[in-house]
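All I have is the shape, not the residue letters:
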């Protein structure tokens, strides 16, 4: 019996987040610049002789069961595994599934969508489906947004599927992922000068996204203009990264954050504003909240040799600094024989 595993990277969004959400993407087109980091969503699958599927989530400390043939379950909450199983399993079979994530729920790092991509990756491996990154990203989006009705955009699923630095273009439901070839020294410079901090404040992104959607539907000029501006910042930021102008990248982070706050009133709050101002006074050129806003993780780009002072200022306000590196690969899956089978094989040889 084999174990099928998959991992999908989480992402930080530099600029353009929110323009990948309809109806804005349909009416005006969206642009997003993001990059994946070495924090992952993991899935493990093992075939079982039982007729049910058990799904254990370490993040939520609970186990869900559903029938492999009828998909019926006593639990009413949305189950990513059940939805993926319905789409990708050719024949009913029992399974034991374990999922866990390197970031807490509500982190703003796209952890929910990365988990969906990770689950699809594990089923893709088990069923030998040979799905490509676009197909995985599309299925993850369609299940999460259309079937399960979870509000959000399109960047997270494709970031987890492709990995690396990506400039994404959205036109309604059409997605084009442009993978950026950033010079290695630029990547290292970003890692050296950037700080990723957990604010210790979780947030419900759907509430913030509801506000953004309503502002677009109501044609509020100031909010829509702010979204136009952050879309332009995504384009400008891509250009400076490709040219290795890292300090200009930090300055654009600051400008993009000022515009993002205009998209909806719930994007920031007093605690986040205090952290941001403290970081700027200590030597951060710019920064922003990763994801929809309201809490989760924040990122900052620091002036030369000012990183230590910025870290100290943020820690005094209760933020938790997280080390990270950029991850250039997208979803990965593999299979392995169980340990006891390896041992049995070795004993037979001996």
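Looks like it came in fine. These numbers come from a predicted model, not from an experiment.

drop to CA atoms for contacts and neighbour counts, all remaining ones
Noted.

hang on, isn't residue 269 packed against residue 289?
No. Using Cα atoms under 8 Å as the test, residue 269 is too far from residue 289 to be in contact (11.2 Å).

And these two? Which one has more around it.
More crowded of residue 269 and residue 289, by other Cα atoms under 10 Å: residue 289, with 30 against 13.

Could you pull up the contacting residues of the more buried one?
For residue 289, the set of contacting residues under the criterion of Cα atoms under 8 Å, 6 or more residues apart in numbering consists of 108, 257, 295-299.

That one and residue 154, how far apart?
In this structure, residue 289 and residue 154 are separated by 18 Å, where distance is defined by Cα to Cα, to the nearest Å.

just residue 182 next, same as before
From residue 182 across to residue 154, the span is 23 Å (Cα to Cα).

More neighbours: which of those two?
The residue with more neighbours, out of residue 182 and residue 154, is residue 154; 30 against 16, by other Cα under 10 Å.

How far away from the center of its chain is stretch 229-247?
If you compare the mean C-alpha spot of stretch 229-247 with that of the full chain, they lie 20 Å apart, counting by Cα atoms, centre = their mean, to the nearest Å.

residues in contact with it?
The set of residues external to stretch 229-247 that reach it, using Cα under 8 Å, 6+ apart, is 14-17, 19, 30-33, 167, 180-183, 186, 189-190, 248-249, 252, 255-256, 259-260, 285, 303.

Just the buried ones among those residues, please.
Buried residues within the contacts of stretch 229-247, counting neighbours by 16 or more other Cα atoms under 10 Å: 14-17, 19, 30-33, 167, 182, 186, 190, 248-249, 252, 255-256, 259-260, 285, 303.

So residue 182 belongs to a strand, correct?
No. Membership of residue 182 in a strand is not supported by DSSP: H, G, I helix; E, B strand; the rest coil, which gives coil.

quick one: the spatially most central residue of the chain from residue 28, how far?
In the chain, the C-alpha nearest the mean C-alpha coordinate belongs to residue 110, at 2.2 Å (Cα atoms, centre = their mean). To residue 28, residue 110 is 23 Å away according to Cα to Cα.

likewise residue 130?
Applying Cα to Cα, the value for residue 130 to residue 28 is 34 Å.

which of the two has more neighbours?
Taking neighbours as other Cα under 10 Å, residue 130 and residue 28 compare with residue 28 leading, 16 against 11.

any idea how far residue 241 is from residue 181?
Separation of residue 241 from residue 181 (Cα to Cα): 10 Å.

same deal with residue 75?
For residue 75, the distance to residue 181 equals 45 Å [Cα to Cα].

Against that first model, consider the following:
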């Protein structure tokens, strides 16, 4: 039995510049943090039982891996030669569809388990790229590379993405008291809303892949501003400029909303304007591609009044810390099994 633990993530700057339709024109940049909220996977190969059994939100049983409806599991199993005699279960600390990169997180954890069952220990870069190949190439999903890399590496991390898709990963290290201050003042609230990020990313991809037009130029301009802002946000964190980070969050909000009408919801927009006007919030963003899930707000005060107000709106605060470990095999029995 193999058990893995893989962190979810929050993008702090540069979101959207990790899609090929953008980075191939001049590179992308992401600054993100892994959360101490995880997707857990347990997997093994039964000694005699045939078939493939999945437990979890998308439970499924079938005779062969090729017959699975769960496309991430199907593609991963076939890529590793596990055609049958396989069982796995998954549990998430936070539900999918909430903007924290859960699909790619699941895939990275699942691939990590498959490697462990075969007695292999891939490095994090290789694990992230394998997940990218499956999602972006094999399954032709219109997504970027940040979720796979952040699931593999965790931490407070920058991703420099070259026009050819090569990713350079660097850890950003802060003094413990400074890191704690950023976490303390950077609130994350659950909105209760869920939406498929691919719907919003498809708008961006479609615009960037179209012939030169007002839409393409506007999206490219917004993403260019977001990329530049990503570098400034990274520098603010390194310099300990908390208020600067708060104001940059608002800049990001304005730039992001120019790209798609689906980035936010009307009542989230109204709530955001209200907390900026009445609770001292300097800036915020909808986490992920947009449209739901979690709302990040920077509050320079002790946060008591803001937290109470958000609770009155049925939006509880997420207590979190930065995960430093990245994707892990927590252990158990490595069976050195190869596919039958």
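Arrived safely, thanks for sending. Worth saying up front: this structure is predicted, and the values here are computed from it rather than measured.

The residue mapped onto residue 100 of structure 1 from structure 2: what's it in contact with?
Per TM-score structural alignment, the equivalent position to residue 100 of structure 1 in structure 2 is residue 91. Listed by Cα under 8 Å, 6+ apart, the contact partners of residue 91 of structure 2 are 39-41, 56-57.

Now with 6 Å, please.
For residue 91 of structure 2, the contacting residues are 39-40, taking Cα atoms under 6 Å, 6 or more residues apart in numbering as the criterion.

Name the SS class of it, please.
What three-state DSSP gives for residue 91 of structure 2 is strand.

I'd like the next helix or strand past the helix ranked longest in structure 2.
Of all the segments of type helix in structure 2, defined by DSSP state H, the longest one is helix 214-239. Read in the C-terminal direction, the helix or strand following helix 214-239 of structure 2 is helix 242-257, with elements assigned using DSSP states H and E.

against structure 1, where does that next one fall?
Under the alignment (TM-score structural alignment), helix 242-257 of structure 2 falls on residues 246-261 in structure 1.

Next, the mean deviation of the longest strand anywhere in structure 2 compared to structure 1.
Longest among the strand segments of structure 2 by residue count, using DSSP state E, is strand 28-44. Here strand 28-44 of structure 2 is compared with structure 1 after superposition; its mean distance to the aligned residues, by mean Cα distance after the TM-score superposition for structure 1, is 0.7 Å.

equivalent range in structure 1 for that strand?
Using TM-score structural alignment, strand 28-44 of structure 2 corresponds to residues 30-46 of structure 1.

Kindly report the same for stretch 114-130 of structure 2.
With the alignment judged by TM-score structural alignment, the segment of structure 1 matched to stretch 114-130 of structure 2 spans residues 123-139.

For that stretch, list every residue counted as buried.
Of the residues in stretch 123-139 of structure 1, those buried under the neighbour-count criterion (16+ other Cα under 10 Å) are 123-126, 133-134, 136-139.

likewise stretch 4-15 of structure 1?
Of the residues in stretch 4-15 of structure 1, those buried by neighbour count under the rule 16+ other Cα under 10 Å are 4-15.

Ok, stretch 167-178 of structure 1 next?
For stretch 167-178 of structure 1, burial by neighbour count (16+ other Cα under 10 Å) applies to 167-173, 175, 177.

Next: stretch 268-287 of structure 1.
Within stretch 268-287 of structure 1, the residues scored as buried using 16+ other Cα under 10 Å are 268, 272, 275-276, 278-280, 282-287.

just stretch 222-229 of structure 1 next, same as before
Buried residues in stretch 222-229 of structure 1, counting neighbours by 16+ other Cα under 10 Å, are found at 223-224, 226-229.

what's the mean distance for it versus structure 2?
When structure 2 is overlaid, stretch 222-229 of structure 1 sits 1.2 Å from its aligned residues on average, using mean Cα distance after the TM-score superposition for structure 1.

How far away from the center of its chain is that stretch?
Centre-to-centre, stretch 222-229 of structure 1 and its host chain are 23 Å apart (Cα atoms, centre = their mean).

neighbouring contacts of the match of stretch 114-130 of structure 2?
Here stretch 123-139 of structure 1 makes contact (Cα under 6 Å, 6+ apart) with 157-158, 161-162.

go on, stretch 168-187 of structure 2?
The contact list for stretch 168-187 of structure 2 (Cα under 6 Å, 6+ apart) reads 156-160, 296-300.

ok, 8 Å please
Stretch 168-187 of structure 2 is contacted by residues 155-161, 237-238, 240, 242, 296-303, 317-318, 320-321 when judged by Cα under 8 Å, 6+ apart.

Counterpart of the residue nearest to the centre of structure 1 over in structure 2?
In structure 2, the residue matched to residue 110 of structure 1 (TM-score structural alignment) is residue 101.

Pull out the buried positions in stretch 92-103 of structure 1.
In stretch 92-103 of structure 1, the ones that count as buried by 16+ other Cα under 10 Å are 92-101, 103.

The residue lying closest to residue 66 of structure 2 once chain neighbours are set aside: what secondary structure?
Nearest non-adjacent residue to residue 66 of structure 2, counting by Cα to Cα, 6 or more residues apart in numbering: residue 74, 6.1 Å away. Secondary structure state of residue 74 of structure 2, per three-state DSSP, is helix.

Residue 74 of structure 2 maps to what in structure 1?
Under the alignment by TM-score structural alignment, residue 74 of structure 2 pairs with residue 82 in structure 1.

would you list every one of the strands in the stretch 101-250 of structure 2?
In order along the chain, the stretch 101-250 of structure 2 carries the following strands (DSSP state E, counting those that start in this stretch): 156-161, 167-171, 186-190.

quick one: the residue mapped onto residue 322 of structure 2 from structure 1 and residue 112 of structure 1, what's the gap?
When structure 1 is aligned by TM-score structural alignment, the residue opposite residue 322 of structure 2 is residue 326. From residue 326 of structure 1 over to residue 112 of structure 1 the distance is 19 Å, taken as Cα to Cα.
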